[in-house]
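[1] the following block contains a protein sequence and its predicted model.
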Amino acid sequence: MSQLSTRLRKIREKRGLTQVELASLCCTSRSNIACWENGSRFPKFDNLITLSLQLNVDLDYLCGLSNNLKYDMSSLNPNTVSKIDEIIKKDIQKKL
């Protein structure tokens, strides 16, 4: 199993989510979540971003590129954080 599959499952379970619940949050299917967790498939880039945002973990951590679990947005100015928030909300609305 890749670090992504291992970390994804552990984080989902730590958050108390089922595969069905995470799939709903990420606008995907339970079978996709299962495949990503068992390592038989790798999520597309937009799915990775959505997983990272919905699970509130750093994308590099989720992919096994870093051991920093959380985003460090402390160096960003409030305007940048606001723009990031806007982009995320628009992306989520497109998927609904």
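    Great, that's in hand.
[2] hey, let's count contacts and neighbours off CA atoms from now on
    OK.
[3] for the protein, which segments are assigned as helices?
    Secondary structure of the chain (DSSP state H): helices at 3-14, 19-25, 30-38, 45-55, 59-62, 78-95.
[4] with respect to burial, which of the ones you listed scores highest?
    helix 59-62 (a mean of 20; mean count of other Cα atoms under 10 Å).
[5] which helices and strands sit right next to that helix?
    In terms of contacts (3 or more Cα pairs under 8 Å, 6 or more residues apart in numbering; DSSP states H and E), helix 59-62 is packed against helix 3-14, helix 45-55.
[6] what about versus this one:
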Amino acid sequence: MTMRYMQSFNHRLRRLREERSLSVIELADLCGIDERRIHAWESAQPQGRQYPDVGELVHLCVRLGAALETLLDLEDASNAGQLELPGLTNADGDELVRAVTELERALTVVQPSDQERELLRRFRAADQEQRQMILQLLVP
């Protein structure tokens, strides 16, 4: 059964991926998952379609630089202002704590470290020639 806020997820994900000129393989690499997951998420066939869990959904939004509402059908939700995430419907307190803990863990994984932020700051401060040299060193 598809949750109401995920009904057009497959179309929204595909459109967002295409707007960013990413192939399925490129998006899978960007998210660190198997490309079959992306194919399953974008599947036009309801029988073969799958949905990301909370951590994957947040990771996907962070990697694509997209707001959560870009991928979910929130405007049609009957409970305006309420957001149910996969795995949280009819959740008891323990399930909710586990889901929030999983979400925090997923957010921690995608957050850059202090060292990564400093590298990004320095990269952004570099001129175009320096950036090219840095990229040549990093990309095999």
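    Sure thing, it's come through. Computed from a predicted structure; not experimentally measured.
[7] TM-score for these two?
    Here the TM-score for the pair of chains, by TM-score structural alignment, normalised by the length of the first structure, is 0.66; 75 aligned residues with a Cα RMSD of 2.9 Å.
[8] kindly reformat the helices and strands packed on helix 59-62 of the first structure as TSV containing distance to G64 of the first structure.
    Shown next, in TSV, are those (distance: least, Cα to Cα, whole Å):
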stretch	distance to G64 of the first structure
helix 3-14	5
helix 45-55	12
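[9] S24 of the first structure is nearest to which of those helices?
    The closest approach between S24 of the first structure and any of these, judged by Cα to Cα, belongs to helix 45-55 at 10.4 Å.
[10] now the closest one: which residue numbers in the second structure?
    Aligned using TM-score structural alignment, helix 45-55 of the first structure spans residues 54-64 in the second structure.
[11] tell me how many other residues crowd the residue opposite S23 of the second structure in the first structure once aligned.
    By TM-score structural alignment, S23 of the second structure lines up with T18 in the first structure. Number of residues near T18 of the first structure (other Cα atoms under 10 Å) recorded here: 14.
[12] how about the contacts made by T18 of the first structure?
    Residues in contact with T18 of the first structure (Cα atoms under 8 Å, 6 or more residues apart in numbering) are R12.
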